[in-house]
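Colleague: here is my input, please return the structure:
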Amino acid sequence: MDLLPLFLVVALCVLQSSSKPMLKKDRVHHDTPLSNNEHNDEENFNYDHEVFLGQEEAKTFDQLTPEESKERLGKIAEKIDEDHDGFVTADEMKRWIKQAQKRWIYDDVERQWQTHDHNSDAYVSWEEYKNATYGYILV
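Modeller: Next up is the predicted model:
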């Protein structure tokens, strides 16, 4: 009787049981969050303000009186109402929010660029990037 097939089956079983399990990679693309605030309308509307207005504009609105805030929001609503029919549709609101998110991303990229460009020459060298990212500990 040929024991080779039986030996191969036993060897494969031993290898499989002793091998390291494969970790699955997360293949889902996670978008950048619209706001760093927690979305909880029962406590405050900071998340909504940042998503709707953008991070910097939301800070400005925090300093306004309720009357001034309503007046400015009315002007913004007119900008969102692309077809000027007096109503803001869900599609118009989605486009506005995406525009606010893009503006936030571009502003963040500009801040990051300034952080990395130590000599302000409008270019980020590899040395500047390493120093800004890892600090001066690298040789």
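Colleague: can we go C-alpha only for contacts and neighbour counts from here?
Modeller: Noted.
Colleague: can you tell me how far the closest residue to residue 125 other than its chain neighbours is from residue 103?
Modeller: Ranked by CA to CA, 6 or more residues apart in numbering and with sequence neighbours excluded, the top spatial neighbour of residue 125 is residue 117, at 7.7 Å. In this structure, residue 117 lies at 21 Å from residue 103, with CA to CA, to the nearest Å as the measure.
Colleague: to compare against the first, here's another:
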Amino acid sequence: MRFPRLLLCLGVWALCGSAKPTERKERVLREAPLSAREHDDAQSFDYDHDAFLGADEAKSFDQLTPEESKERLGKIVGKIDEDGDGFVTVEELKAWIKFAQKRWIYEDVERQWKGHDLNEDGLVSWEEYKNATYGYIL
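Modeller: This next block holds a predicted model:
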């Protein structure tokens, strides 16, 4: 009689000891923000392209030939060089990166707004938001 109880206790103890707590996961898979990515200058230029050009522009650069890329980058450098001295300073580069990031944010906000403004009146009512976010179930 003692042996089955001991075996039962050992079995319960083993199950409790090997149980893993439930991992909380988001319903939506999100890509890590740019600043959280590993950055290695020698291996990958994706980080630099995204920060410098913006995500959409970086995708279009991936489709270009090396000659076309150099030509387009030359035009962009002309825009970055605010004082026209032929050199890009750290401050000018930072200002350009901020500009590229803000441009992407504003474009994304516009895209999201259009997705929620279902009757296209320039306003998002609670009903429109609810329907665009949760569907017509609620």
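Colleague: what stretch of structure 1 does the longest helix along structure 2 fall on?
Modeller: Scanning structure 2 for the longest helix, with DSSP state H as the assignment, gives helix 90-116. Aligned using TM-score structural alignment, helix 90-116 of structure 2 spans residues 90-116 in structure 1.
Colleague: quick one on the thing from earlier: residue contacts, the residue nearest to residue 125 of structure 1?
Modeller: Applying CA atoms under 8 Å, 6 or more residues apart in numbering to residue 117 of structure 1 gives the contacts 123, 124, 125, 128, 129.
Colleague: do the same with residue 57 of structure 2
Modeller: Here residue 57 of structure 2 is in contact with residue 50 (criterion: CA under 8 Å, 6+ apart).
Colleague: would you mark the buried spots in the longest helix of structure 2?
Modeller: By neighbour count on 16 or more other CA atoms under 10 Å, the buried set for helix 90-116 of structure 2 is 92, 93, 96, 97, 100, 101, 104, 113, 114, 116.
Colleague: the first one reaches residue 77, doesn't it?
Modeller: No. The pair residue 92 of structure 2 and residue 77 does not pass the contact test of CA atoms under 8 Å, sitting 10.0 Å apart.
Colleague: now do the helices in structure 2.
Modeller: Secondary structure of structure 2 (DSSP H): helices located at 2-18, 46-53, 55-62, 66-80, 90-116, 126-134.
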